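Asker: Okay, structure incoming, though there's no sequence with it:
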């Protein structure tokens, strides 16, 4: 007969800070242990899962299996002194100290209890600079083996066993279902783009040779507005760049000459002003194509070199020219992106277009990751349904401090609308889609889980309201639900003491 220690867990408490469960209750739930039992209990920082054997007066018991898990990361306790204190009738007392776990997360203790009746068990873990008190509960000590209970009940149906050792070995996390207020939402697809002034395509206005000696920022490097990206020696046949440069030089000489003549009183002021005006016009035309002069390899001025500058500050997203390359007029040389704030353009299906006017925010994921991004600043709501996609564009500004989002990424998400709805919510990642049903896995004990079909409601990307299937305060598997599902499909072997492996 297959029996798992998960059978007893449905009668035990499953919330942090609860009064410790009675081991006597566990005895009633799992007669396969012939007087032993199972306890699961949560404190603020630890989960206790203990399998204890039957106890007969004056006889050393089989070892207790005490499993301890840190709730901060759902990993096993790897170090720390554990004290098991048992107090019985008439002042009877048994204290066992285990200095280190026998294996990560697992301590063993073998008490000998000298009095018949009800005993109280408590644990204290000295670890991470503190003493963590863990109330365990009560257990019964029998006068002899003939007094042990012998009734055997069938295991409760629908329980899924996943050993602690497997939980510790995989990404695993549990969250408590709680009351939340979440707005209604509509599903959308979209893409990540750059704001109008957050993206610049830098092209070459002259034909020429990209100089080897000069700036050469690589993809991913940050650049400032006006910073030189490349030096180009113009080589065009019509030499328009050279002609404009020559016009500036000639206009400068003329301006200098008329200034001297005006100072000597040889020409009227109007003639001097005209010369200065011609110089300003020549300079403006030259600067319009980047003709501000550049530096040669020695750092001196070289008016024969064109300086290709970045029109915005940001990061080099693409570089399409290399030193020594010959480029034509209009060659796309660099793409510069300002990555700190991007746009999420959501494409709202036409049937939801009217509701889009009440949008208050959005959440979305991008291709290649399940991480949820939030957008609460609406830039604009479109006024025209796009003919090809039959969708209404809605733009959101999205903060991107880590540069995780990239221009061009495709996205899927939800727009948040209207007044929030209140209800029991679970982490969105806890919900799996199985055969068209929304399913969560509820943790009812240290190694026991139940599959629950839920009816989902509004979601903000991180949390989703469930109208049925889960009650507030229950624990759901937020990370590792798929592995629990696989465990439900497998055949779990059970040892002679009910421990699944």
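Answerer: Received it, and whenever you're ready, just let me know what you need. Bear in mind the structure is a predicted one, so any value in this text is a computation, not a measurement. Residues are numbered from 1 along each chain as shown.

Asker: switch to C-alpha atoms for all contacts and neighbour counts from now on
Answerer: Will do.

Asker: Report the buried residues of stretch 372-389.
Answerer: 373, 374, 375, 376, 378, 381, 382, 385 (16 or more other CA atoms under 10 Å).

Asker: swap in stretch 395-409?
Answerer: Across stretch 395-409, burial judged by 16+ other CA under 10 Å covers 395, 396, 397, 398, 399, 400, 405, 406, 407.

Asker: go on, stretch 284-292?
Answerer: So, applying 16+ other CA under 10 Å, buried residues of stretch 284-292: 284, 285, 286, 289, 290, 291, 292.

Asker: follow-up on the earlier one: what would the buried residues of stretch 395-409 look like in CSV with secondary structure?
Answerer: What follows is the buried residues of stretch 395-409, written out as CSV (DSSP: H, G, I helix; E, B strand; the rest coil):
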residue, secondary structure
395, strand
396, strand
397, strand
398, strand
399, strand
400, coil
405, coil
406, coil
407, coil
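
Asker: can I assume residue 414 is in contact with residue 186?
Answerer: Yes. Using CA atoms under 8 Å, residue 414 is in contact with residue 186, at 5.2 Å.

Asker: And those two? Which one has more around it.
Answerer: Neighbour count, other CA atoms under 10 Å: between residue 414 and residue 186, residue 414 has more, with 23 against 18.

Asker: nearest residue to that one other than its sequence neighbours?
Answerer: residue 187 (4.4 Å; CA to CA, 6 or more residues apart in numbering).

Asker: okay, pairing it with this:
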């Protein structure tokens, strides 16, 4: 019902838009730096006969305290710090992919095997650097002995020491290249001892988690850094919530976030500072501990934000009584002369009821049906 009123109001005359568009607004979590002035009270005079003819119905305002609710859509996503893309450490041929999508893996588990000529070349260069380092070390040992016997000058010993240090640095560099290519410390130590080149490389999981996607295929030739699989740790998990801008003021008062479909309760950890221009909504992030609950990345869910009551007077009205226009919220209050438009702050909302803050009193009645007639009356009054 409220959505139909909103669309009709957008199509109403520009005069009516001026009458309702000057209400003060608030940015998420903080008051607007330059608030607009509150518009003067606008009363639409209607007789009882006109009210009945227009089908206008009213319901009383009820005082409210405690916790309200906001129902919003959301999408399950993986926290970025828990996501890893396992890439090919060297160019080569994908011999086997050892995991499948949705499979759970532990840190260090085999992911794929690669046959790589680049790996062979890196091992050859390492063995060459190892021979050079051993030769330089032996030369240094000999020159130190000769210097003790005063057979050679100190200058020659200094040069020999520098050559040995350079050879050790070159060996360390080659060892780091092998580590970047995916070889473990044990495999590098085995190469150092046995001097046997390996043409295949085993790619292992860098973290424990779930395989979300396989990028490569068996028998495919890939370049270095080409993605093979995506791994994600799914506990905790995030839900990106789309909160309408008109309700974003209540996000600072959210106590818990509930997912009815999964039976989970989480907490709000982040509120966006920007607004989606297409949906006029703010993105808020909630964190959950799913355990064995079947929450999956990309899954669309409905979340209930439980909002604690603020210090200001808070009222409960039917959800259809609140009209949204240009990010402001209004109710039409029954007065002896007819109806008065009252700006309110929407704290929370369910399909049946809305919790608002504004200049209302317990027992006063607000319009719940026939609001289009009231909007037309306001436009006519303003145009005079």
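Answerer: Nice, I can see it. These numbers were taken from a predicted model, which means no experiment stands behind them.

Asker: Out of the buried residues of stretch 372-389 of the first structure, which comes closest to residue 441 of the first structure?
Answerer: Comparing these against residue 441 of the first structure with CA to CA places residue 373 closest, at 24.8 Å.

Asker: From residue 258 of the second structure, how far out is the aligned partner of the closest one in the second structure?
Answerer: When the second structure is aligned by TM-score structural alignment, the residue opposite residue 373 of the first structure is residue 264. Distance, residue 264 of the second structure to residue 258 of the second structure, using CA to CA, to the nearest Å: 6 Å.

Asker: go on, residue 236 of the second structure?
Answerer: Distance from residue 236 of the second structure to residue 258 of the second structure, by CA to CA: 15 Å.

Asker: Those two: who's more crowded?
Answerer: Taking neighbours as other CA under 10 Å, residue 236 of the second structure and residue 258 compare with residue 258 leading, 20 against 14.

Asker: Report whether the more buried one is found in a helix, as I expect.
Answerer: No. Membership of residue 258 of the second structure in a helix is not supported by three-state DSSP, which gives strand.

Asker: if I pick the counterpart of it in the first structure, what's in contact with it?
Answerer: Under the alignment (TM-score structural alignment), residue 258 of the second structure pairs with residue 363 of the first structure. Contacts for residue 363 of the first structure were tallied using CA atoms under 8 Å, 6 or more residues apart in numbering; they are 372, 373, 374, 375, 413, 414, 415, 416, 460, 461.

Asker: Tell me which of the residues you listed you also see in the second structure.
Answerer: Counting by both residues aligned by TM-score structural alignment, their matches' CA atoms under 8 Å, the members of the contacts of residue 363 of the first structure that carry over to the second structure are 372, 373, 374, 375, 413, 414, 415, 416.

Asker: how about the third one, what does it touch?
Answerer: Taking CA under 8 Å, 6+ apart as the contact definition, residue 374 of the first structure lies against 361, 362, 363, 364, 398, 461.

Asker: okay but the fifth one is in contact with residue 343, surely?
Answerer: Yes. With contact defined as CA under 8 Å, residue 398 of the first structure and residue 343 form a contacting pair (5.8 Å).

Asker: longest strand anywhere in the first structure?
Answerer: In the first structure, taking DSSP state E as the definition, the longest strand is strand 410-427.

Asker: now for the next helix or strand after that one, which elements pack on it?
Answerer: Downstream of strand 410-427 of the first structure, the next assigned helix or strand under DSSP states H and E is strand 432-434. On a contact count with 3 or more CA pairs under 8 Å, 6 or more residues apart in numbering; DSSP states H and E, strand 432-434 of the first structure meets strand 437-443.

Asker: And the strand it packs on, how far out from the chain middle?
Answerer: Mean-position distance between strand 437-443 of the first structure and its chain equals 21 Å (CA atoms, centre = their mean, to the nearest Å).

Asker: same thing with stretch 392-403 of the first structure?
Answerer: Relative to the chain's own centre, stretch 392-403 of the first structure is displaced by 17 Å; criterion: CA atoms, centre = their mean.

Asker: which other residues reach that stretch?
Answerer: With CA under 8 Å, 6+ apart as the test, stretch 392-403 of the first structure has contacts from 339-350, 353, 356, 361, 374-386.

Asker: The equivalent of residue 263 of the first structure over in the second structure: which element?
Answerer: In the second structure, residue 263 of the first structure lines up with residue 141, judged by TM-score structural alignment. Residue 141 of the second structure belongs to helix 117-148 when assigned by DSSP H and E.

Asker: Buried ones in that helix, by neighbour count?
Answerer: For helix 117-148 of the second structure, the neighbour count (16+ other CA under 10 Å) marks 117-120, 122-127, 129-130, 132-134, 136-137, 139-140, 143-144 as buried.
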